[in-house]
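Chemist: below are the sequence and a predicted model; questions follow.
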Amino acid sequence: MQNPPPNRRYILKALAGMSAMAPLPLWAAPLPTVEEVAFDPDIPALGNPVGNVTVVEYTDYQCPYCKLSYIELSKVMAEDGNIRVVMRDWPIFGQVSRNAALLTLASHSQGGYAEAVQTLMTATERLTFRSTATLLSNAGIDVDLARNELGARQDVFVSLLARTEAQAKAFQLKGTPGFLIGKALYKRGMTADDFRKAIAQARA
C-alpha cells in the first residue's frame, strides 16, 4: 500500500527545488523519435489537437507529483490555447494504476477521455479498483462500456502501454513524471513557470 500523497505545499516546494535542473537534449540514438512519442495514433490529444507545441507527460494516476504537475500544466493551458497535451500512461505503481490507465484510454470510444483524465489526475483520494470505477462513473463515464471496449481491443491497449514503458526506459526515466516538451526531455515534476519556460523554448 502506498502512503497518502504529500500535501500540496510540500510538493510545490520540492518541485521548485528541482526547477533548476536543465532539460536533456534528445540527440543520442537509439531514442524514440518525437513523432513516436508525441503522435501515437492510439492516444487522444488533450488541449488543442493542432497546437503548435506538444507536451507529453509520462504519468501514473497514483503518482502525486504527476498530479500536481498536471494541475500546474492545466493553469498554463488555460492561458495558452496553442498547447497540445499527450498523456503517456506508465503505470509503475501496480495493478490499480494499470486498471486506471486502461479504463481511461477505453473511455475515449464514448467521448469521455478528457473527462476521465481530468477526474483521475485531480482526485485526492487513494485509488482502488472500486474508487476508480466510482470516480469515472461520477464523471459521466459508462464504466461497463469501457470494460467492454477493453475486452474488444485488449491487444491495442496492452501494446500501447508496452510502447510507453519501452520509451520511458529508453529515456532512462527513473519514475514518473517525465515530460517531453518540443524536443527537450525533463525528468522531474514541473511548476507552471517551468512549463511556460519550456514551452517558450520549444517554440523558439
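Modeler: Now that the structure is in, tell me what you want to look at. Numbers count the residues shown, from 1 in each chain.

Chemist: CA atoms for contacts and neighbours, from now on please.
Modeler: OK.

Chemist: where do the strands sit along this structure?
Modeler: With strands called from DSSP state E, the chain shows them at 24-25, 46-47, 53-59, 83-89, 178-181, 184-186.

Chemist: redo the ones you listed as JSON lines? Include distance to residue 130 and mean neighbour count.
Modeler: Converted to JSON lines, those look like this (distance: least, Cα to Cα, whole Å; neighbours: other Cα atoms under 10 Å):
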{"stretch": "strand 24-25", "distance to residue 130": "39", "mean neighbour count": "12"}
{"stretch": "strand 46-47", "distance to residue 130": "26", "mean neighbour count": "19"}
{"stretch": "strand 53-59", "distance to residue 130": "21", "mean neighbour count": "24"}
{"stretch": "strand 83-89", "distance to residue 130": "20", "mean neighbour count": "23"}
{"stretch": "strand 178-181", "distance to residue 130": "28", "mean neighbour count": "24"}
{"stretch": "strand 184-186", "distance to residue 130": "33", "mean neighbour count": "20"}
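
Chemist: and the gap between residue 67 and residue 108?
Modeler: 20 Å (Cα to Cα, to the nearest Å).

Chemist: more neighbours: which of these two?
Modeler: residue 67 (23 against 19; other Cα atoms under 10 Å).

Chemist: how about residue 149, what does it touch?
Modeler: Applying Cα atoms under 8 Å, 6 or more residues apart in numbering to residue 149 gives the contacts 106, 109.

Chemist: alongside the first one, take a look at this:
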Amino acid sequence: MMFRTLATTALATTLLAGPSQALDLSAMSPEERAAFGAQVREYLLENPEVIIEAVNILEQRQAQAEAQQDVQLVAVNSAEIFNDGYSWVGGNPEGDITLVEFMDYRCGYCRRAVPEVAKLLQDDGNIRFIVKEFPILGDASVLASRFAIATLIVAGDDAYGQIHDALMEFTGDITDVTLARIGEGLALDVEAIKAEMNSAEVTRRIAETRALAQRLNISGTPSFVLETEMLRGFLPAEQMQQVVDALRDERS
C-alpha cells in the first residue's frame, strides 16, 4: 500500500510538474520499475481525467511558448512588417495601433475577413492598416497580386484600394481578360498596368513579402500582425478589437 501511495504521488508529479521535477526512473531497480509501471497503469485507468489535465497543461505551455516566439519574430522583423516602403496603407495612417494582413485574393477566409476588418477600422477609427500581397494559392493568385501591385505603382493608393476591394469581391476565374475588365470598369489605364505587371519591381515586392512571411512562420492566409501579436487565421472584428483594447491597456 505504501508503494502504491508513492507511485501515485510520483505519477502526479511526473504529469503535472515541470521537467526539473520529473521522476528519475533510472534510480529504481528493475523490480521497482515494473511495479511502478503497473501502478501507473492502474491509476490512469481509475483516474483518466489526470491525462486530460496533463494534456491541457501541456497545450497551455506550448501556446505560451509559441506566443512568446511570435513576439520575438515580430520584434526582429518589425521594420519589414510595418514600414517596408511599398505595401499599401489604409485605415487611419496616423493610428496608434497598426494591423497588418497577409492575404490572397483566392482565399475564402480572406474574403470573410474583409467586412470584419472594415468594421474594426470604422468602429475604432484609430487603426493603421497595411495590406501584404501574399499569393500562395496558385498562378491565378499570383496574377491577381501582380495586377494589384502594378495598379498601386501606376495609379496610386486610391486605385489600389478600389482594385483590392473589387478582386476580393470577384468570384469568377482570374485571367488577364477578367482583370482587364475589372480595371476598365474602374476607369483605370489597363494597358499601363499590364505593362507593369511583370516588372522587376512587382516581382521584388512579391518575393520580399514571401521571404518575410517565411521568417514569420506564416504559411496560410489570412494572417495578421497586430502590433506585437500574431493572429494566425480568420477572426471576427469583436475579437480583434479585444486584442486592440488589451494592447492599449498595456500602454496606459
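Modeler: Nice, I can see it. Just so you know, these numbers come straight off a predicted model, no measurement behind them.

Chemist: one step back: out of the strands of structure 1, nearest to residue 112 of structure 1?
Modeler: Proximity to residue 112 of structure 1 (Cα to Cα) singles out strand 46-47 among these, at 11.5 Å.

Chemist: who are the packing partners of that closest one?
Modeler: Judged by 3 or more Cα pairs under 8 Å, 6 or more residues apart in numbering; DSSP states H and E, the packing partners of strand 46-47 of structure 1 are strand 83-89.

Chemist: mean offset of the strand it packs on relative to structure 2 (after superposition)
Modeler: For strand 83-89 of structure 1, the mean deviation from structure 2 after alignment is 1.1 Å (mean Cα distance after the TM-score superposition for structure 1).

Chemist: so that strand versus strand 53-59, what angle?
Modeler: Orientation of strand 83-89 of structure 1 against strand 53-59 (axes from the mean of the first three to the mean of the last three Cα atoms, to 10 degrees) gives an angle of 20 degrees.

Chemist: from the contact counts, what lies against strand 83-89 of structure 1?
Modeler: When contacts are defined as 3+ Cα pairs under 8 Å, 6+ apart, strand 83-89 of structure 1 packs onto strand 46-47, strand 53-59, helix 154-170.

Chemist: give the aligned range of it in structure 2.
Modeler: The alignment of strand 83-89 of structure 1 onto structure 2 (TM-score structural alignment) spans residues 127-133.

Chemist: and the residue mapped onto residue 240 of structure 2 from structure 1, how close does it get to residue 75 of structure 1?
Modeler: Using TM-score structural alignment as the criterion, residue 240 of structure 2 maps onto residue 195 of structure 1. Distance, residue 195 of structure 1 to residue 75 of structure 1, using Cα to Cα: 10 Å.

Chemist: neighbour count for the two, which is higher?
Modeler: Neighbour totals were compared for residue 195 of structure 1 and residue 75, and residue 195 leads with 21 against 16 (other Cα under 10 Å).

Chemist: and the nearest residue to that one once chain neighbours are set aside, what does it touch?
Modeler: Once flanking residues are discounted, residue 195 of structure 1 sits nearest to residue 73: 6.6 Å by Cα to Cα, 6 or more residues apart in numbering. Going by Cα under 8 Å, 6+ apart, residue 73 of structure 1 touches 191, 192, 195.

Chemist: wait, which of those residues is closest to residue 41 of structure 1?
Modeler: residue 195 (24.5 Å).

Chemist: tell me how far the closest one lies from residue 148 of structure 1.
Modeler: Distance of residue 195 of structure 1 to residue 148 of structure 1, computed by Cα to Cα: 37 Å.

Chemist: now check structure 2 for the residue matching the residue nearest to residue 195 of structure 1.
Modeler: Under the alignment by TM-score structural alignment, residue 73 of structure 1 pairs with residue 117 in structure 2.

Chemist: same check on residue 114 of structure 1?
Modeler: Match for residue 114 of structure 1 (TM-score structural alignment): residue 161.

Chemist: okay, now its match: neighbour count?
Modeler: By other Cα under 10 Å, 17 other residues sit near residue 161 of structure 2.
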